[in-house]
Every structure is written in C-alpha cells, then in structure tokens.
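Peer 1: could you look at this predicted model? Sequence included:
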Amino acid sequence: MIKNWRAWVLLLLLVGPFLAYIGFGTLWLYERRWLWPAGALWVASGIVFAILAARWTKATTPLLPPLDWDAPQTFTAFDRKAWEFVENEADHGDTIALEALSDIDIYIETSRRLARKLAEHYHPLTGDPIGHVPVVEFLTAMELAAEDLNNLCHQVPGGDMLTASHWKQAVQVAGYFQKANDIYSYLLPIFSPITGLARLGTQQWMVKPAWKNMQQNLLRWFYRAFVNRLGMHLIELYSGRLAIGTDQYRRLTRKSAKTVQAIDNELATLVVAVAGARGAGKSRLIESLKQACAGDLSLVKAKLAAGGLDEALIERLRTAQFVETPGYTTNPGGESARDRATRREAVEEAVEADLMILVIDGRRDSITADVSFAQAWDRWYVEHPRLEIPPAMAVVTMVDKSDFGAAWSPPYNWGSGQRSRETAVRTRLDATRAALPPTITEVVAVGLSESSPFGIIELLLPALASLFHRAERTALIRHLHRVSTRSKASRLIAQVGQQGRSIWENLRAARGKRKAGSKTPQG
C-alpha cells in the first residue's frame, strides 16, 4: 500500500477535482431544491440513450451498409452449398471476443480457414486443394474482394481513415471510459443516495449493455463484411470463373439488375432451344414466334407490366434466337434403340441453349417420349452441377385441331372456360403438368391455325418473357464456365496473339508519328 502511494497521489489528483465538483454540484442542486429534477433528467437521458443505441445499432440498420447474403447470380446449385460455409463462418464472428475483432491476426486466420474449407468442397480428393489454383486467378479473387470491401467501408463515415491501430485504440479508450464511468456510478450514491442509486441501476441494466452493443455491432459488421466478400470471390475462384480476368469479370457481372442490356457480344442474344418430337409443330411454332415478335407487342407489354416485370424484356423477345433441335422419334409400342439415340442427340443440342421450349403434340394419347426427353435433359444438368439448369416451359400444340372439338373459334380461356374445347384442352394441360418434371415451370396451349392463331401473343410470349431474367443468368454462368474450361494451350495461344496485336499496333502508331514528324515543314 505504501509502495504504491505515488499511484494513489496521481489518482487523487486526477479524480479529486472531479469528485469535488460532484459534491459541490450536488450540494448546490440540493439547496435550490433542483436535485430531484436533475436526477430525473439524468436517468431519463440514460434511458433514451439506451433505447436509441439499441435501435440504431442493430445489424439491419441503415446506419451501416447492408450485406447481401443472397447467392450471387453466377452461382450454381453446387456453389450455393459452398455459400453455406461462408454464412457459417460469418455467424462464427458473433462468438468472437470484441478485443479479438480488432486484431489483424483473426482476419488472416479466418481467410486461411475459409479458403481451405471451400477448396476441399470443390476438390475433395486433392491432397493440396489450394496448391493447384493459378496465382493470377488467386490475385484476381483478392483484388475483387478488396475492391468490394473498400466500397463498403467508404459508405461508413470516416471509414476510409481508420487503421488497425485505430480499432485497438477505440476498444481500449472505450474500456477506460467504461471503467471511469463505473467508478463514478459507484461513488455517486455516497454523495447523493437517491440520484446515485437510480443512475447506477440505469447504468448497469440499460446504458452499459447498449454502449457495448454499439461497439460490437460496428466491429462485427466489419468482420461479417470481410467474410462475405472474401467468401464470394473464393467461390468464384474455385469454380474457375475468374479465369476470364478481372476486367472482363467486372464487365459481365457488375451491372444493374434493373436494366436489361447486352454488355458482351456473346451474351447479346439469348438462345432459345425449341425441342420436341418429330411432327410436333416446332418449325411452325418458331415461325409464329418470329412473326409475333416482329409485330405489335403492346398486349405483351401490358401483361408484363401487370405482372410487375420490366417492359424492357420486349427487346429481348425481339432479339432472341430460336433454334430448332433435332426431333426425337416416338414409338407407342415401346422404346427402341433408335428412339434413345434420337433423344440423346436432341438433349445434346438443347443443353447448349439459355432457355428451352418443349413442344408437345396435344393430339397424341401418350407423351411418354416427351417426358423421357424432359427427364434426360434434367438429368444432364444433375450430372453437370457446375452449370445452372436453364428455365424451361412446355407448349402443347395442335389444340386447334378437330380432336379437341368441333369448330375453332378463339379466343379461349383454358383456365376456366366451359366450352367443350376448353374443357378438353384444360384436361390435357393438367395431365401434362403432372407428368413433366418440376424444372419445367410453365405449360401453355397454343393453336397455330393459319387463319386465326391463338395463344402466341396472349399466353406464350408473356410466359416466355417472364423467364428471360433467369435465362440471362444461365447465359452468364455458361459463358464463364466455357471460358474457364478452355485448355491451357488455347489460353496461351490467345494471350500470345493478344500481345502480338498490341505490339503491332504500337509499332504502327510509332511509325505514323515518325511520318507525321518528317512531313512537318522546317521553320
């Protein structure tokens, strides 16, 4: 005790004047009978602070930039499973001590742990799952993650000026302030029992938890943002989609979701595969679609607006490329080797498209061949999890034929109409929906009569346009996958060619400058 007398002197010099002011201030308030109002105001300010701090520092508050935990548009089903590792790692941040969140080592360790988990998910049989990653692609992932995190931090006032030492100092200063405040709260009841006890209760039960929550929310937000951005681009890295380079990846993925515009020549036109059995009416359907898209689409635009869809999808309808796949054969007596071969050929063509329309002849009693094709098409994507399954719909044709009723007199209401043709077509549509796999989300009926067609503009085009947002996402994933799976030799040749063109252009530019200089008249 005697050995530490210097510390006690320093403490008395620091706290003594403060305590004296408290005592004199309390006595002054007591003599003027303002002690109770002042104490009540003090307690009320503490309560208001606690309420506002608890409300304004929640994770969902707009004071901090929100983090997007939806799987990005380039993710496939296999990637979404990897995204769960990222979410779990971010949730782990809630259990980390506040002091540790201000230490740079926690972020380095988190990066290593997350990188290894994701690498093992994509390459479970590899002894060194990280060692096979190209250095350039790894640097691309780090660059993109740092850019995203930098943009997020700039949305926090003063976030661009914070350093790692600032975080530590802020935690330490907050700790010192809290300790001093605790000492003051414990000493105040000695000088003013009523006000002091009320303030002590408010401090311990409301103000102190709210203040701690405010500090933790800011640091935990930064930790979750770090894991979010790092995890997203590590998934893109291990999936191979960063092989296209930083600039092209930005061009293809960082666009507004509200605008439908082509940003790359290979993605400028959506490819729609029109598949079906031979004689189902694929060619006639494509012809009708092209005629309808070239004409007045005001009805389609109205239906899109009513459904809350972007009217700009109309332009995607006009520029869509409809490709007829080879027709597969049908055999009511049983499937043959020829049927399987033609179906396999049709599937190989259909999986190259961004969207699929399955054309089904409504007059046929059995649609087993169509169901088998849809299942084979679906199974192909199950066997190729790195690709996203495109949106698909089915179109029942030939409903204008006499098989469904006497006279063809559109318009029709296939959903609730009571005419004989409407009832028959509705029954066929219900049976078709029940038989097809769930990946085919829309089933519509059209009549392709030369004189009075029905269903193309009224039903098919609105349903088709509603699938284009998913088709764009499928096209993007397909493009990234195609680029990432190129052979190393072809990538090397392309890079050498690009460098050669760059050198040639520089030489031509330098030669042009020399010629221009030689023609300049001498003064």
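Peer 2: Now that the structure is in, tell me what you want to look at.
Peer 1: when you work out contacts or count neighbours from here on, use the C-alpha atoms and nothing else.
Peer 2: Will do.
Peer 1: tell me which residue lies nearest the centroid of this structure.
Peer 2: Nearest to the geometric centre of the chain sits residue 72, at 2.5 Å (Cα atoms, centre = their mean).
Peer 1: that residue in helix, strand or coil?
Peer 2: coil (DSSP: H, G, I helix; E, B strand; the rest coil).
Peer 1: residues touching it, list them.
Peer 2: residue 232 (Cα atoms under 8 Å, 6 or more residues apart in numbering).
Peer 1: what about versus this one:
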Amino acid sequence: MSRWPFIVFSVLVLLPLILIAGVSGWLLWVSGNWFWLSWTITVCWTSAWLLHRFAKPVQVPLPEIGSKIHWTPRDHAAAALIEAEQKRVVDFTATQLADPQFYTTRSIELATEFAKHYHPNAKDPLGAASVVELLTTIQLVAEDLESTLRNSIPGSHLVTVSQWRMLSNAPAWWRTANNFGWLASVILNPTSLARFAVSKAFVDPLSEQLQTNILGTFYALFIRQLGFYLIELNSGRLRGGSAAYRAAMRRLEPIPVTDPDNQTTVLPDAVTVTIAVIGQVKAGKSSLVNCLLGEQRAAVDILPLTRDVTRYDLRMNEHSDRLILLDTPGYSDSGATAQQISETFEAVKNADLVLLVMDVRSPAKQADVAILDQLDTWFRERHRFKPPAIVGVVSKIDGLSPIMEWAPPYSWENPQRPKERNIRDALEFVRKTFSDRLASVVPVCSDRENGRVFGIEEYLLPTITLLLDEARACSLVRSLHREYDKQRAWQVVNQLMSVGTKIKELAPGFIKAQVSQVARNLLTNMTGKGN
C-alpha cells in the first residue's frame, strides 16, 4: 500500500474517534466539569509512569518456537546467546530498532558468535557454513516471522518499510500534538499550566518507553527466530535444505494431526527407535530382554558365547514405532577390555535409549561409571549427535534380604516391609553413585524360569514410554545426518549429470548458430573484397 492510500485508510479509521473525543470534550467544557475531569488524565498518567518507574519489571515470555527435544547439550548451551542478545535490547535506540540495515548487521554478528560457540578453535568459524545452509537459515527465519506477523498482528500486511521507519518518530509526533493541545488549553484556561508541566515531566518519557517496548518486542521476536535457526545451522541439521528440515521436524510430533480440510486424522510416520541394553557380564541383560520380548529368545544364565551384539525387533502394531533391542555382550566388573568397550560404543552410538542393567547384589560399579565417562567424552567430541537418555535398571531385586521372601508388589517408594526398604536403599545408592547421568532408576526382577517377574510392567515400560519422545528425536537427528552424508556425494553427481544434459540439449543449436555466424562473416568479407 502506498503512502496516500495508507493515510486515507488511517483517517477513515481515526476520524470517528477524533469526532467523538472532540464532541465529548466540548460538552464537558460547556458543563463546567472539564477542569476537574482534566486532572484525571494527569493523575492517571503520572501514576502509570511511577508504577512503571519503580515496579519490578515482569518478563513476558515469547511463545515457543519449534521443538527443542532434539537439541544436544551444546545446543542448549548456545541458547544462552539468544537470551543475552534479547536482554541487550535496552542498549539500542528506537532509531536503530526501526532501521532494516541494523537487523542485517546484527544478524551477521550473531551468526559469527554462534559459529564461534560451535567451532571455538577455527580461524574463520562462519566460513565453514555452506551457502545453501545460510540461505536455508534466512528462508526459515523469514517464513516464521512472516507467519507470526500475519497471524498475530492485525494490519501488519499493510505496513511498508518507510512506514516502519516512521515509527521511530512517533514520540516526536506525539509531543507536537500534545503541545498544541496544551497550548490551546492554557490559552482558554491559564490554570492548566500546572497540569501541562506535570504531563511534560511524566507522560513524554512514558510514551518513549512505550515506543521502545514495541520495537524491542519485535527485536526479541526476531532474535528468537534467528537464534533458533542458527543453532540448527551449526548443528548440521540444515544441510538438506528447508524442505527436508521441515519434513524431519514434523516427524518429531508423535501426536496424530487432524487435517482441517477433510477432517481426517493423519497418523505420524513410524520411527525406528533403537534401545541398547548394556551392563556388566551376568548383570541380567538377557533375562531383561526376554521379559521385554515376552518369550525366551536370548541366552541366559551363561557367559556369552560370542561378543557380537544381538538385535531383536519389537513392534506393537502397524502404526507404532519400531523398537529394536540391542543385547550387548557385557563387560567385566574389573574393567572393560578394548573389544568390549568398542562393541558397547557401537551399540550406544546407534542407540536412542540406553538401559544400563546393574546387579543389585554387586556393589562394584566402577566399570559402569567408566563406560559412562567414556560415552560422555565421545558425545562431547561429536556435538552434532544427541546423547541418548540412560535408564538405570537395578536387576535381581529378589536377591535382597530377606532372600527367601518373594511377595510382590513391593512399594519401595513408601516402604513398610524390610525388602521394600532394602530396594529403596539400593536405588538411592545407585542415584548417588551416578548422580545426574541417569534419567531414571527402576528396580526389576526378570527371573521368568522361577516365576519371579516384577518391575517390568510396573516401572520399566512406563519409564520407556515417558522417554520415547526424546528417543524418537535422537533417532530422527541421527537419520537426518546419515541421509545428508549419503546424499552429499550423489548430489554433486546428479548436478553434474543435470548440467551435462542441459549442455547436450543446447549444444546442437549453439554449434549450428556459431557455424552460421562464421559463414555469414566469411561471405560478408568475400563480398566486400570483391567490390
């Protein structure tokens, strides 16, 4: 919309309000109540300024953007850069916040800060990003901001860039109009001079603050969008372009979506979630897998014959996620060998959820702690991958005192019996040993041969269900990187083949045109010489 239609539009909207205010003011003046009622404006505005000046500021959180369930620890640490930049809004003037060039400059500076966070030792951190990834970031930020403004702010689609810049002059316009109004009031009634002085002292700063708050809110919204996608950029999740990224993020939502057009329910795509069962030798891993599978499919009560990881599939129904259980060979309680660590690493690297099985009767947890330490180091060095949640599974609780007693269910949260108190103490020992490395700790008994099964359906399966969304996120992020790596080389080949096809199509016409041009030039030269 050009300037004149916008002015006409504004006049048509504001004219009735101005007329109502003018007629109301005239009637108040004629009735003689104007003097007293006019003080209410000054008193109320002064009270508002004092409240704003001395009241504790309230942070109004912006609505969340996207899902963060797939973020890695380094991604969560980078979120602090977003908060720090949003707090800096008080350092910027209204003129800066209304200038589009300011947003361009700050975007480049922020992109460099985020790149340094992910690549602290690089000489040119931002130089590692591809042009396609940067364009994808710009596109995603622009799409989200356009959607937010169009759907949340009435009339935002009518505002032009020049009109946006004029917002920085709004307080000056307000002061001019306000001064003319008070000048007329003082001429008609000299006692209004005191009210004018009060208004000048308190209302002008309040109007400037309101202007800064409006522009500052937009800047905070812009930084929230930009920061989110800069995190996605530096984590490598934008390498496939905006369409591939949007499709992957939609798969993070496990809740069925109703299509508003035809009122049909669209089920989310099933995801393959891998659960690795690790632990020391004879900790009860295979027995636990048997209980989860519901049948005797894993070797139990013997040392592993081989050190290969065994895979088992578990599918509830055709619409549910596919669960893959990885039964690892285990490591010794005196320390893991290089081969055992290698195989455990391979299982956990490809896992979206880890069940760390520990024999409740064995106090030796050094090998388990060492494995988790090495896994933490591995994931810190590969910040693109989200570490899977680890559930501590305290097995063989039937072996706790009193040993001869087996009378489940055991309410270890509120223990009354001796065995319940021992289960509670065992879980507390595990929590203190591993601190915050475990997402949860549950007790189980998986001795199916002797009819002693407890804690699988009561505690373990509900815990897995609660962590399933996070496990889906791990799986999708890993598959996203795998697909990008696989397509990188083939994409170049396809591009070369496409260029070759275009050249093949254009070459005959191009060669024919060039031959014709040469022939015409020769003929022209020969004709000129003949003359």
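Peer 2: Received, thanks. Please read all numbers here as calculations on a predicted model, not as lab measurements.
Peer 1: returning to that earlier point: roughly how far does the aligned residue in structure 2 for the residue nearest to the centre of structure 1 sit from residue 190 of structure 2?
Peer 2: Using TM-score structural alignment, the partner of residue 72 of structure 1 in structure 2 is residue 68. Distance of residue 68 of structure 2 to residue 190 of structure 2, given as Cα to Cα, to the nearest Å: 62 Å.
Peer 1: mind listing the helices for the stretch 201-350 of structure 2?
Peer 2: Counting by DSSP state H, counting those that start in this stretch, residue ranges of the helices within the stretch 201-350 of structure 2 are 242-250, 285-293, 338-349.
Peer 1: from those helices, which stretch is densest packed?
Peer 2: Sort the helices of the stretch 201-350 of structure 2 by mean neighbour count, taking mean count of other Cα atoms under 10 Å, and helix 285-293 sits at the top with a mean of 22.
Peer 1: how big's the offset between it and structure 1?
Peer 2: Its aligned residues in structure 1 lie a mean 1.7 Å from helix 285-293 of structure 2 after superposition (mean Cα distance after the TM-score superposition for structure 1).
Peer 1: whereabouts in structure 1 does that helix align?
Peer 2: Mapped onto structure 1 using TM-score structural alignment, helix 285-293 of structure 2 covers residues 282-290.
Peer 1: got the contact list for that stretch?
Peer 2: With Cα under 8 Å, 6+ apart, stretch 282-290 of structure 1 has contacts from 274-276, 318, 322, 324, 359, 448, 456, 461.
Peer 1: do the same with stretch 94-103 of structure 2
Peer 2: By Cα under 8 Å, 6+ apart, the list of residues contacting stretch 94-103 of structure 2 from outside reads 164-168, 211-212, 215-216, 219.
Peer 1: ChimeraX command to pick out the buried ones of the residues you listed?
Peer 2: The buried residues among the contacts of stretch 94-103 of structure 2 can be selected in ChimeraX (16 or more other Cα atoms under 10 Å) with this line:
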select :165,167,168,211,212,215,216,219
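Peer 1: can you list the contacts of stretch 94-103 of structure 2 in TSV and add distance to residue 375 of structure 2?
Peer 2: Listed next are these as TSV, based on distance: Cα to Cα, whole Å:
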residue	distance to residue 375 of structure 2
164	52
165	53
166	56
167	54
168	53
211	51
212	48
215	46
216	43
219	40
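Peer 1: now do the strands in the stretch 301-450 of structure 2.
Peer 2: Secondary structure of the stretch 301-450 of structure 2 (DSSP state E, counting those that start in this stretch): strands at 310-315, 322-327, 353-359, 389-395, 440-443, 445-447.
Peer 1: roughly how far apart are the residue nearest to residue 404 of structure 1 when sequence neighbours are not counted and residue 343 of structure 1?
Peer 2: Excluding the flanking residues, the one nearest residue 404 of structure 1 by Cα to Cα, 6 or more residues apart in numbering is residue 421, at 5.2 Å. Going from residue 421 of structure 1 to residue 343 of structure 1 by Cα to Cα gives 31 Å.
Peer 1: with residue 269 of structure 1 instead?
Peer 2: Taken as Cα to Cα, the span from residue 269 of structure 1 to residue 343 of structure 1 is 26 Å.
Peer 1: what does residue 354 of structure 1 give?
Peer 2: 19 Å.
Peer 1: and for residue 138 of structure 1?
Peer 2: Applying Cα to Cα to residue 138 of structure 1 and residue 343 of structure 1 gives a distance of 41 Å.
Peer 1: list the contacts for residue 389 of structure 2?
Peer 2: Applying Cα under 8 Å, 6+ apart, the residues near residue 389 of structure 2 are 352-354, 438-439, 467, 470-471.
Peer 1: so how do I select the buried members of the residues you listed in ChimeraX?
Peer 2: To isolate the buried members of these in ChimeraX, using 16+ other Cα under 10 Å:
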select :352,353,354,438,467,470,471
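Peer 1: one step back: what's the most distant pair in the contacts of stretch 94-103 of structure 2?
Peer 2: Greatest spatial distance in the contacts of stretch 94-103 of structure 2: 166 and 219, 16.4 Å, computed using Cα to Cα.
Peer 1: what about stretch 346-356 of structure 1, how long is it end to end?
Peer 2: End to end - Cα to Cα - stretch 346-356 of structure 1 spans 12 Å.
Peer 1: now residue 238 of structure 2. Nearest residue, chain neighbours left out?
Peer 2: residue 133 (5.7 Å).
Peer 1: the one you found maps to what in structure 1?
Peer 2: Under TM-score structural alignment, residue 133 of structure 2 pairs with residue 137 in structure 1.
Peer 1: before we move on, what SS does its match have?
Peer 2: Once three-state DSSP is applied, residue 137 of structure 1 turns out helix.
Peer 1: surely it and residue 237 touch.
Peer 2: Yes: if you go by Cα atoms under 8 Å, residue 137 of structure 1 and residue 237 touch, sitting 6.5 Å apart.
Peer 1: and the lengthiest helix in structure 2, what does it pack onto?
Peer 2: Longest among the helix segments of structure 2 by residue count, using DSSP state H, is helix 468-530. Applying 3 or more Cα pairs under 8 Å, 6 or more residues apart in numbering; DSSP states H and E, we find helix 468-530 of structure 2 packed against strand 272-279.
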